[in-house]
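**Student:** Need coordinates for the following:
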Amino acid sequence: MPALHFHLTSTMSPPEVMGVLTDFSPARIQEWPSIDAEHFQVHDRGDTWAEVTEGNAKSFERARYEWDPSANRVTVTTRDSTPFGPGGWVFQLTPEDDGTRIDVELQRHPGNFKAKVMASILPFAGPVVRKSFQEPLKTT
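**Tutor:** From the prediction side, this is the model:
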């Protein structure tokens, strides 16, 4: 099971970071450059969860987001993903003097050969994945 672990430091507070991670309004498309309008759909939503499809023509996934403001944690369970298959993300937010430390864990459970090949590069993709969070989460 390929996995990636890293941390980021944001200038935003934990509630602000959680707000960006869990904003499923049309503004999400502007906030996250890797999401386009054609591949963004909110299927259902509750107070602390959302079921969404998001991504772009190259890669998209359907996932269930769940968040717990009291624990400063966002968990994303990926139901299906092109090209990686199911898996998930965990974002643990820790307040710091000048913002938030964001510990990120990404796991994939590829089922077919193509997904296994693509997922095998995941441990080496840290810099690219980290960069995708830089603008939306105001990381340094």
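**Student:** alpha carbons only for contacts and neighbour counts from here, please
**Tutor:** Fine.
**Student:** buried residues in stretch 33-44?
**Tutor:** S34, I35, D36, H39, F40, Q41 (16 or more other Cα atoms under 10 Å).
**Student:** Reformat those residues as TSV; add secondary structure and distance to T139.
**Tutor:** TSV is the format used below for the buried residues of stretch 33-44 (DSSP: H, G, I helix; E, B strand; the rest coil; distance: Cα to Cα, whole Å):
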residue	secondary structure	distance to T139
S34	coil	17
I35	coil	19
D36	coil	22
H39	helix	25
F40	coil	24
Q41	strand	26
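**Student:** Include distance to P123 when you put these into TSV, please.
**Tutor:** Formatted as TSV, the buried residues of stretch 33-44 follow (distance: Cα to Cα, whole Å):
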residue	distance to P123
S34	20
I35	22
D36	26
H39	26
F40	26
Q41	28
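**Student:** Also this sequence, please, to line up against the first:
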Amino acid sequence: MSTIHFRRKTTATSEQYVAGLTDFGPGRSKLFGNSADAYLKVHQRGDSFADVTEGSGGIWERLHYDWSDPERVVLTTTDSNVWGGASGHTYTFTRKPDGTTDVDVVVIRDGKNLMGRLLGFMLGTVGKGVLEKAFENSVKAIEARNSRAGRPDPDISELAA
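**Tutor:** Okay, the predicted model is just below:
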């Protein structure tokens, strides 16, 4: 079993990050590269939870998302072709006085078969950088999404210039 921990400061608020994390619409892979649209299936969704299958590259997992606590989102793996046991993700958000937010992520990968155990070992050692890069990309994509949200769409004449 591998436990991987990341922390990053972001200009996004916790609400903005949670909105990105719980946006299960088309194009999710632009925010989360390991969640290809072809794998994405929302089984159930409520005001503060969702039951979603997602993945990429032949690896999928069904996750129960719980965002009932505005400062914490817990993703619990309920089924997967490689992950089992205690697998999942926990995002914790801490607002800072300067208006930024610290995003703290703990990823647990508990392989349920040989492939999962090998992947878990790889992710916990040499593959940690790959997950960290994916996390960094997600933070940047959510920041970019929110910086565009406040701007009006460009006028046609602006596009022609």
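**Student:** Strands of the second structure, residue ranges please.
**Tutor:** 2-10, 41-45, 49-56, 59-69, 72-80, 88-95, 101-109 (DSSP state E).
**Student:** ok and the second one relative to strand 49-56, angle-wise?
**Tutor:** What it means is strand 41-45 of the second structure. Counting by axes from the mean of the first three to the mean of the last three Cα atoms, to 10 degrees, strand 41-45 of the second structure points 170 degrees away from the direction of strand 49-56.
**Student:** how big's the offset between strand 41-45 of the second structure and the first structure?
**Tutor:** Compared with the first structure after fitting, strand 41-45 of the second structure deviates on average by 0.5 Å (mean Cα distance after the TM-score superposition for the first structure).
**Student:** Please give the centre-to-centre distance between that strand and its chain.
**Tutor:** 16 Å (Cα atoms, centre = their mean, to the nearest Å).
**Student:** just curious, which of the buried residues of stretch 33-44 of the first structure is nearest to Q134 of the first structure?
**Tutor:** Using Cα to Cα, the shortest approach to Q134 of the first structure within the buried residues of stretch 33-44 of the first structure belongs to S34, at 12.0 Å.
**Student:** Tell me who's in contact with the closest one.
**Tutor:** For S34 of the first structure, the contacting residues are G55, N56, S132, by Cα atoms under 8 Å, 6 or more residues apart in numbering.
**Student:** Could you tell me the angle between the helix ranked longest in the second structure and strand 101-109?
**Tutor:** Identified as the longest helix of the second structure according to DSSP state H is helix 128-149. Orientation note: helix 128-149 of the second structure sits at an angle of 140 degrees relative to strand 101-109 (the same axes, to 10 degrees).
**Student:** Need the contact partners of helix 128-149 of the second structure.
**Tutor:** 4, 6, 8, 10-12, 16-17, 20, 30-34, 122-123.
**Student:** how about E15 of the second structure, what's its match in the first structure?
**Tutor:** Correspondence of E15 of the second structure to the first structure, assessed by TM-score structural alignment: P15.
**Student:** Sorry, slip of the keys, the one I care about is L119 of the second structure.
**Tutor:** L119 of the second structure maps onto M118 in the first structure, with residues paired by TM-score structural alignment.
**Student:** these two touch, right, its match and S81?
**Tutor:** No. With contact defined as Cα atoms under 8 Å, M118 of the first structure does not reach S81; the gap is 11.3 Å.
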